[in-house]
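**Q** what shape does this take:
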Amino acid sequence: MSNADLAPDAATATATATAAGGRAGFQQWAALAALTLAVTLLAVDGTVLALAVPALVAELEPTATQLLWIGDAYSFALAGLLISMGTLADRIGRKRLLLIGVAGFGAASLLAAFAPSAGWLIAARVLLGVAGATLMPSTLSIVRNIFTEARQRTRAVAVWSAGASGGAALGPLVGGVLLEHYWWGSVFVINVPVMLLVLAGVAALVPESRDPRPGRFDLLSALLSVAAIVALVWAVKHAATAGLDLAGVGAAAAGLVGAVLFVRRQRRLSAPLVDLTLFARPVFTGTVVASLIAIFAFSGLLFFFSQYLQLVRGYSPLQAGLRELPLTLASIAVVAIAAAVLARLGVGRALSVALLTAGAGMVVLTFGEGYAGYAPLALGLVVIGLGVGLAFTAATDAVLGAVPKDRAGSASAISEMAYELGVALGIALLGTLQTVLYRSALPDLSTLPGPTGEAVHESLAAADKALNGDGQQGVEILAAAREAFVHAMQTTSLIAAALLVAAGVVAWKLVPSPRDS
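**A** Have a look, this model is predicted:
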């Protein structure tokens, strides 16, 4: 990397010295704090809305399909654009794209906060996803560039991963505090002051970096990648809710054609949008596949767990957020041991053990959902948090260590795309499965008035709104609806646990485990 590729400021000078082989100093760790704050907020934004669902349903009255779109439109937009934005960051400068994304994320947050309808909120969530797509690969590739010593990079990645996994789990607590005192839109307004702080920190502390030989940005490849991902995700979501029909099959076919054309074009280009040779490295491919499966399982369950705490256990939003805190604390605590575990076990074994641990925690949580006490739930959350925190660190470190730092943006984008695609598909498929199982376990609703019966059939949140204060029959039907929701969650949790075990096996088989001497 030449000096011409870097901004001529003090932060850049320090980064250049580090890139030459020195250990990271105060400048780099301070920059990491700003980067971690950005990714923490992104992760919070991905899960904070789950806690606001009951209040949101009461005010905006979305359909079940709209509610799912509100949950996963953000992740779909992120997944569709991550590859393009990661490669763009390598070309125009990671810091520059990061600053643009931070400003855009703050503006989109205000649009979401004051959405007057479900459709408006879905559109605002898409814009948040677009802005978020500029942030995720930029932050991670900057970490790869300013931490060049292996053990320091692992520690830095552990901190970054704690921001991602801890932020995802912290979302319900943040939402609970806000929803205890303000309206549901406050979960988005809080983004604005935090993003202003990130903007100042990134501008002052983060060095500029880019690929010194990036080649031309191929717009057609970018369009093909977006078309392929969005079409395939939409087809899966549509099939999960409406079954197989001509529209779903057509979208799947269009997505597959787009994917094939994208891959063929990358093979012909001298400067491809995605370096397909990365997938020839077992550590890269195995890590991406294992991460996709794991996040699919984790996010699908987390989306409904906050609703379970409020609608079944009867906790307020703040109480529910506090009871999810063990997951956050456990995932953050992993920072203290991650580097030592990776050095002792190697990446593949560490990732496998982490995923199997998370799967075991999911089983504990499954049984805890059927008991009145909180202790089994807390134990399950702690075990899941330890497993997920270590898995994020191992997977991220493996991806960054497998590629040259000049291609860190592109590699980070692929890794993050797998993450966000897993989130979107987890909410769409496991969320849909949860809904189907809930409806199949409901009692006979024919004795209820038409609108009330439809509300109960729609979702537990809608049932709670329609049946509260509706006499003895309403109390009995609501109790039956809650029981149906619990049975559905237990089945979904066991499926998620099985998927985490499968991801652990994939990591053990495909990801090498070299150990530090």
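
**Q** from here on, just use CA atoms for contacts and neighbour counts.
**A** OK.

**Q** how distant is the lengthiest helix in the chain from the center of its chain?
**A** When the chain is parsed with DSSP state H, its longest helix is helix 471-510. Per C-alpha atoms, centre = their mean, to the nearest Å, the displacement of helix 471-510 from the mean C-alpha position of its chain is 20 Å.

**Q** and it, what does it pack against?
**A** Applying 3 or more C-alpha pairs under 8 Å, 6 or more residues apart in numbering; DSSP states H and E, one finds that helix 471-510 contacts helix 282-307, helix 347-368, helix 431-440, helix 460-467.

**Q** give the buried residues for it.
**A** Residues of helix 471-510 classed as buried: 474, 477-478, 481-490, 492-508, 510 (neighbour count, 16 or more other C-alpha atoms under 10 Å).

**Q** stretch 176-189 now?
**A** Residues Gly176, Val177, Leu178, Leu179, Trp184, Gly185, Ser186, Val187, Phe188, Val189 are the ones in stretch 176-189 that count as buried (16+ other C-alpha under 10 Å).

**Q** just stretch 262-277 next, same as before
**A** Of the residues in stretch 262-277, Phe262, Val263, Arg265, Gln266, Pro272, Leu273, Val274, Asp275 count as buried by neighbour count, 16+ other C-alpha under 10 Å.

**Q** give me the distance between it and the centre of its chain.
**A** With C-alpha atoms, centre = their mean, you get 26 Å for stretch 262-277.

**Q** let's see this one next to it:
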Amino acid sequence: MTSTARPEAEPGAGHRASRWLALSVLVLAVLLVAVDATVLGLATPFLSEDLKPSGTQLLWIGDVYSFIIAGLLVSMGSLGDRIGRKKLLLTGAVAFGAVSVLNAYATSPEMMILARALLGVAGATLMPSTLALIRNIFHDPKERSVAVGIWGAAASAGAAVGPVVGGFLLEHFWWGSVFLINLPVMAILVLVGIKLLPESKDPAPGPWDLTSVGLSLVGMVAVVYAVKEAAVHGFRWDTAAAAVLGLGALFWFVRRQLTLPAPLLDMRLFHHRGFSGAVLADLLTILGLSGLVFFLSQFLQLVQDRSPLEAGLIELPAAIGAVGAGLMAGYAARRASVRSTVSGGLVALGLSLAACTLIAADTGVVALGVALFVGGMGAGLAFTVTADVILSSVPKEQAGAASAVSETAYELGAALGIALLGSIVTGIYRDFAAPAGIPGDVSAAAHDSLGGAVESASALPQEQAAALLAAARDAFTDGFQTAAMAGSAVLFATAAAAWFMLRGQKLEDGVEH
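**A** Presented below is the predicted three-dimensional model:
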């Protein structure tokens, strides 16, 4: 896609070396947000012991970050197009570092929920800015494919390195340390970014419509909340009210965008079949993958009895596969085709999840590593090519808004995946029969979660404890295997949809003019 509009300081990215150095700063930001999304899962048991949140508060601590990010991504992508993506990225980085301190030193569950919400606001400024800046720094499509591959690899690597870093920190320091690691990274990002990143924005953006910002936030948060609550507690009147509120707000948001002279999100982007297909592939892929990854860490620690660091290291092959495939994805899509690369990646990911239906308490490290490596390769191929398709489908001045749609699909898919696949795991787990003679309060705690079963079993005689843990672990494994089967079915269906929706889609070859 060509465009006559040029970003303000584009010549600053003219030298080849400075372009790649600028990319290294953007990769740092992505790495950090991805790490931050995964370390909390490992820190949760330690945090729970210290802050003693209720079950509902614990869910909010885990969820509010993704709620706020999902609700604000489109608004922040559009804001970056208006005020400048470099300015938004660096401001968000400073805020992310400051709020990380608030997370680390939270003294109550309420303070932790607020801190996680504020971290979500800061995180929403970082992701769309990074992808949009890549669109404006790299004009040669082949170079841009490599840059997007590196960007995608960093996101995948961050998600897998998070458990390793988190596991190491939790074995040596207190739980707040998993948030304080953000500070030195953010300091480097800001200091180097000021020098190396070129500023870019839409030359004629129009005003930032605050009504649309509010509708987007309310709509996304209410819909994601309704799905999560319905998955955990069933469909109640309050869940239905949240769903109606959310869908109403999103419908009003779309109607408003179609009438505004300078919309927050140009809905005409979705008329492009390649753009819509890539966004849908992102959403469904993450839906199928995230719920399973969320429970894999628990499986490794609570069923296979591994340390947080061991669990993190076992998940590392997924990152290695994703990084390698992400770097080759652009080349593969040009040599074969976009649809075969994306669909092939999704099939590989589906096969990886199908293999997880065979995982049991005695499954060895090699079998786990192979399944995760294949899944990582599939994710690396699919995500990198869809990101490239999304970026090349729009004019440069709308790069922020397009990037934000891509990121919103990712966050929404993650929230829905954890909710829907999580409800399968939780539903099957809670049905297990406790052995005879187990006290009622211990049985109730064990049925609440596998973590609760491990904790409450410590108060029982050895024989009873072993019987309770065996029943709970078997039930969790059954739930995990069923969720893996559902996730693989979603991914195979997504591969088929991508094959049709991305028909005829190509990555650009020449230098843009």
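
**Q** quick one on the thing from earlier: among the buried residues of stretch 262-277 of structure 1, which lie within helices?
**A** Counting by DSSP H, the buried residues of stretch 262-277 of structure 1 place Phe262, Val263, Arg265, Gln266 in helices.

**Q** so the third one touches Ser221, yeah?
**A** Yes - with contact defined as C-alpha atoms under 8 Å, Arg265 of structure 1 counts as touching Ser221 (7.2 Å).

**Q** pull the number of nearby residues for the closest residue to Asp478 of structure 2 other than its chain neighbours.
**A** The spatially closest residue to Asp478 of structure 2, leaving aside those adjacent along the chain, is Ile428, at 7.1 Å (C-alpha to C-alpha, 6 or more residues apart in numbering). Counted with other C-alpha atoms under 10 Å, the neighbours of Ile428 of structure 2 add up to 17.

**Q** what's the match for Ile428 of structure 2 in structure 1?
**A** Under the alignment (TM-score structural alignment), Ile428 of structure 2 maps onto Leu437 of structure 1.

**Q** contacting residues for its match?
**A** Ala484, Phe485, His487, Ala488 (C-alpha atoms under 8 Å, 6 or more residues apart in numbering).

**Q** among those, which one lies nearest to Gly409 of structure 1?
**A** Ala488 (39.8 Å; C-alpha to C-alpha).

**Q** quick one: map that closest one onto structure 2.
**A** By TM-score structural alignment, Ala488 of structure 1 lines up with Gly479 in structure 2.

**Q** same question for Met195 of structure 1.
**A** By TM-score structural alignment, Met195 of structure 1 lines up with Met186 in structure 2.

**Q** wait, its match sits on Ala93?
**A** Yes - here Met186 of structure 2 reaches Ala93: they are 5.9 Å apart, a contact under C-alpha under 8 Å.

**Q** shared neighbours of the two, which are they?
**A** Common contacts of Met186 of structure 2 and Ala93, defined by C-alpha under 8 Å, 6+ apart, comprise Ala29.

**Q** ok, back up a step: could the ones in helices among the buried residues of stretch 262-277 of structure 1 be laid out in CSV, adding distance to Asn145 of structure 1?
**A** Formatted as CSV, those follow (distance: C-alpha to C-alpha, whole Å):
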residue, distance to Asn145 of structure 1
Phe262, 28
Val263, 27
Arg265, 28
Gln266, 25
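
**Q** ok, so of those, who is nearest Asp245 of structure 1?
**A** Closest approach between these and Asp245 of structure 1, by C-alpha to C-alpha: Phe262, at 25.7 Å.

**Q** against Gly451 of structure 2, how distant is the residue lying farthest from the centre of structure 2?
**A** For structure 2, the C-alpha farthest from the mean C-alpha position belongs to Gly437; by C-alpha atoms, centre = their mean, that distance is 42.9 Å. For Gly437 of structure 2, the distance to Gly451 of structure 2 equals 21 Å [C-alpha to C-alpha, to the nearest Å].

**Q** what sits against the aligned partner of the residue farthest from the centre of structure 2 in structure 1?
**A** Mapped onto structure 1 by TM-score structural alignment, Gly437 of structure 2 lines up with Thr447. Residues in contact with Thr447 of structure 1 (C-alpha under 8 Å, 6+ apart): none are found.
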